[in-house]
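**Student:** Provide a 3D model corresponding to the input given below.
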Amino acid sequence: MSDDGSRRNTVIPEVPSLRQKWLGDKFSLLRHEAGLSLTAASKIADRSTASLSRIENGLVAVPPRDVRPLLDAYQVTDRDIRETLITVAAEVQQERKGWWVEQSDSLSPSFVDLLRLESTATSIRTFEPSLIYGLLQDEGYARYAAQSTRTWASDQELERFIATRKARQGILKRDEPVEFHTIISEAVLHQPLGGPEIFARQLKALLDSSERDNITVQVLPFSDKPHPGVTGAFAILSLSRLDFVHVELMTSDVYVEDEVSVAEYSAAYDVLAELSYPPERSRETIAGIMESLKR
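**Tutor:** Have a look, this model is predicted:
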């Protein structure tokens, strides 16, 4: 899984973000639960029906200051729901100020959603059966993986991808870094993409990353036992109020957001972590393979 978003076709970037659409769906649900039509809701909330419709369809972002009046109109008193919607509305506003905005015209909307979620995530957990996850990729490995998965229109386009990958990795080293946990199939360590020299540097970078307090690396060993990872790679992104699962397909991305499904992925991840080597043994395994590449 390349998780770079760059192999998709370029489209107009003014597409509602994942959280903006989530917020719209939530407002629609709350209005229906209150037994209100759009017309009735517009009178109570003192907003036009067109405005409410655009909000519910995720076409416009709701300023945090406008969330409370809408919740009051729908008689929503649950404190957790109110705080969640206000927080998400604030996060949607922040999405428009990220470093990726200037590059969004060359990135797919679904990949921009990943960048947005990563930037505000408190923790990220990934399972990778085929590649080192992008947030931990060394530049040489990232370049080789990118060249292997698609044809680039120009060297400049490839370099923009590498720059995007580097910018993504900033969340691991900022003042309040994201908690990052990755489980890597042992098969990945025996697939020296780019050749021994490039791969040895990647493994060294992986070991260096694993020494950081906010990064945990585990290796899932070869086994004849079935495990949840046989269905493929996935990433669980936990935000202050929402959790999403990201699954990358060959030509698109899927985001899972309903609580039951996310809980299933989380339980599967716990199983994978239990089946994997502990962090210290994982580092020893990576170091041993790295040394063998130098011989």
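**Student:** only C-alpha atoms for contact and neighbour calcs from this point on.
**Tutor:** Fine.
**Student:** are we agreed that residue 176 is in a strand?
**Tutor:** No. Under DSSP: H, G, I helix; E, B strand; the rest coil, residue 176 falls outside any strand and is assigned coil.
**Student:** could you pull out the strands in this protein for me?
**Tutor:** 123-128, 179-185, 215-220, 234-238, 243-248, 253-256 (DSSP state E).
**Student:** contacting residues for the residue nearest the centre of the chain?
**Tutor:** Closest residue to the average C-alpha location of the chain: residue 114 at 4.2 Å, with CA atoms, centre = their mean. Contacts for residue 114 (CA atoms under 8 Å, 6 or more residues apart in numbering) come out as residue 246.
**Student:** could the strands of the chain go into JSON lines alongside distance to residue 268 and mean neighbour count?
**Tutor:** As requested, the strands of the chain are arranged in JSON lines below (distance: least, CA to CA, whole Å; neighbours: other CA atoms under 10 Å):
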{"stretch": "strand 123-128", "distance to residue 268": "10", "mean neighbour count": "21"}
{"stretch": "strand 179-185", "distance to residue 268": "12", "mean neighbour count": "22"}
{"stretch": "strand 215-220", "distance to residue 268": "13", "mean neighbour count": "24"}
{"stretch": "strand 234-238", "distance to residue 268": "10", "mean neighbour count": "22"}
{"stretch": "strand 243-248", "distance to residue 268": "12", "mean neighbour count": "21"}
{"stretch": "strand 253-256", "distance to residue 268": "14", "mean neighbour count": "16"}
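**Student:** and this one, please, so the two structures can be compared:
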Amino acid sequence: MPAPTVRLRRLASELRQLRKAADLTRDELAERTGINVATLYRIETARVRPQARTLAALLDAYGVVDPKRSELMTLLKQSTHRGWLNTFASDLPERYTSYIEFENEASEVLNYECLFIPGLLQTESYARAAIGGTLPECTRDEIESRVEARMRRQAVLTKDQPLKLWAIVDEAALRRAVGGRDVMREQLEHLIRVTELPTVHLQVIPFDAGAHPGMPGSFVVMNFAEPMGPDIVYIDSQAGDLFLEEEPDISRYNLVFTHLRAGALSPSASTSLIAAAAGGMRPGRGA
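**Tutor:** I've put the predicted structure just below:
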């Protein structure tokens, strides 16, 4: 099932709050509106996009009038909108476009990577090498489309209300010469520059830290300001992309990130390690 858009999640959240404010159960609401309980559940959990007449019936039941009514009807119309992503609609997987939209609407992202430089901090050359190396089935055009999308994603770091990014990477991500030593040196030097942004924080977990809670795999926690809906955990694996929205999952990954942040080098010490790794990528130097 495709992941819902941010606006559909917000609409679902608004409808849940309206029903609770009206002190109605789904069974009681079903009796009033003629909409079956299963459909109401799917609407309130953003599993389906309601038809305009269905939304109107719900708002009637809740006694919602303008301007709130018009706001929610407009939100419904916008719930399939993906902005600049429409350019890539036929080239990117549905789950990836959903991820990008969530990222664009998030207020803060916590990103742990064990083997890659975080996508928002990648150079174009590194991104091209990483995508081409990990997706051998992709054509050259598909790779270029993904690279372009990844570069455009990075605008969230410098927009008027920039995304707050806290990234943690295992030292392995710094030492693997993705794309060759020149590409990797450029990437590491870019990391040092981009972390000068006040909303970007980067920490490294050094090899000598030993075992740590992030070793099972990379993940992203996206936090949203109200009223965009609940936070999301995103996991990318060989088995497919996974979005987690249940509170126990959110809490568990937030706790893991807290442990990783405590066990990683400080941002300044991390910058020193990155600089050393970049020096090791120069011609004639060992990595």
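**Student:** got a TM-score for the pair?
**Tutor:** Laid over one another, the chains give 0.79 as their TM-score (TM-score structural alignment, normalised by the length of the second structure), with 267 aligned residues with a CA RMSD of 3.5 Å.
**Student:** hang on, the earlier thing: mind checking which of the strands of the first structure is nearest residue 227 of the first structure?
**Tutor:** strand 215-220 (10.2 Å; CA to CA).
**Student:** tell me how many other residues crowd whatever residue of the second structure lines up with residue 59 of the first structure.
**Tutor:** Aligning on TM-score structural alignment places residue 59 of the first structure opposite residue 48 in the second structure. The number of residues packed near residue 48 of the second structure is 18, by other CA atoms under 10 Å.
**Student:** for residue 48 of the second structure, which non-adjacent residue is spatially closest?
**Tutor:** residue 42 (5.7 Å; CA to CA, 6 or more residues apart in numbering).
**Student:** hmm, back to that, which position in the second structure aligns with the residue nearest to the centre of the first structure?
**Tutor:** For residue 114 of the first structure, the aligned position in the second structure is residue 99, judged by TM-score structural alignment.
**Student:** just residue 192 of the first structure next, same as before
**Tutor:** Match for residue 192 of the first structure (TM-score structural alignment): residue 177.
**Student:** that match contacts residue 184, correct?
**Tutor:** Yes. Applying CA atoms under 8 Å, one finds residue 177 of the second structure in contact with residue 184, separated by 5.4 Å.
**Student:** pull up the overlap in contacts between these two.
**Tutor:** In contact with both residue 177 of the second structure and residue 184: residue 281, using CA under 8 Å, 6+ apart.
**Student:** between these two, who's got more neighbours?
**Tutor:** Using other CA under 10 Å, the more surrounded residue of residue 177 of the second structure and residue 184 is residue 184, with 24 against 18.
**Student:** next up, the contacts around the more buried one.
**Tutor:** Residue 184 of the second structure makes contact with 126, 176-178, 278, 281, according to CA under 8 Å, 6+ apart.
**Student:** other residues contacting stretch 260-276 of the second structure?
**Tutor:** Residues contacting stretch 260-276 of the second structure (CA under 8 Å, 6+ apart): 168, 174, 188-189, 191-192, 201-206, 209, 212-214.
**Student:** do the same with stretch 220-237 of the second structure
**Tutor:** So stretch 220-237 of the second structure is in contact with 6-7, 9-10, 13-14, 99, 102-103, 105-112, 218-219, 241-245, 249-250, 253-254, going by CA under 8 Å, 6+ apart.
**Student:** what is the burial count for residue 182 of the second structure?
**Tutor:** 16.
**Student:** distance check, it against residue 92 of the second structure.
**Tutor:** As defined by CA to CA, to the nearest Å, residue 182 of the second structure lies at a distance of 28 Å from residue 92 of the second structure.
**Student:** now residue 117 of the second structure
**Tutor:** Taking CA to CA, one finds residue 117 of the second structure at 20 Å from residue 92 of the second structure.
**Student:** higher neighbour count, the two?
**Tutor:** Neighbour count, other CA under 10 Å: between residue 117 of the second structure and residue 92, residue 117 has more, with 26 against 18.
**Student:** the more buried one corresponds to which position in the first structure?
**Tutor:** Checking TM-score structural alignment: residue 117 of the second structure goes with residue 132.
**Student:** wait, doesn't its match sit right on residue 188?
**Tutor:** Yes. Assessed by CA under 8 Å, residue 132 of the first structure is found in contact with residue 188 at 7.2 Å.
**Student:** run a quick neighbour tally on the equivalent of residue 102 of the first structure over in the second structure.
**Tutor:** The equivalent of residue 102 of the first structure in the second structure is residue 87 (alignment by TM-score structural alignment). The tally of other residues near residue 87 of the second structure (other CA under 10 Å) stands at 12.
**Student:** for the closest residue to residue 118 of the first structure other than its chain neighbours, give its distance to residue 180 of the first structure.
**Tutor:** Of all residues beyond its chain neighbours, the one nearest residue 118 of the first structure is residue 237 (7.0 Å), with distances taken as CA to CA, 6+ apart. Residue 237 of the first structure sits at a distance of 10 Å from residue 180 of the first structure (criterion: CA to CA).
**Student:** repeat for residue 38 of the first structure
**Tutor:** The value you get for residue 38 of the first structure to residue 180 of the first structure, if CA to CA is used, is 43 Å.
**Student:** ok, residue 204 of the first structure - contacts?
**Tutor:** 287, 290.
**Student:** trace it over to the second structure, please.
**Tutor:** So residue 204 of the first structure corresponds to residue 189, using TM-score structural alignment.
**Student:** stretch 227-238 of the first structure: end-to-end distance?
**Tutor:** 23 Å.
**Student:** er, stretch 16-29 of the second structure actually
**Tutor:** Span of stretch 16-29 of the second structure from end to end, CA to CA: 12 Å.
**Student:** that stretch: how far from the chain's middle?
**Tutor:** 31 Å (CA atoms, centre = their mean, to the nearest Å).
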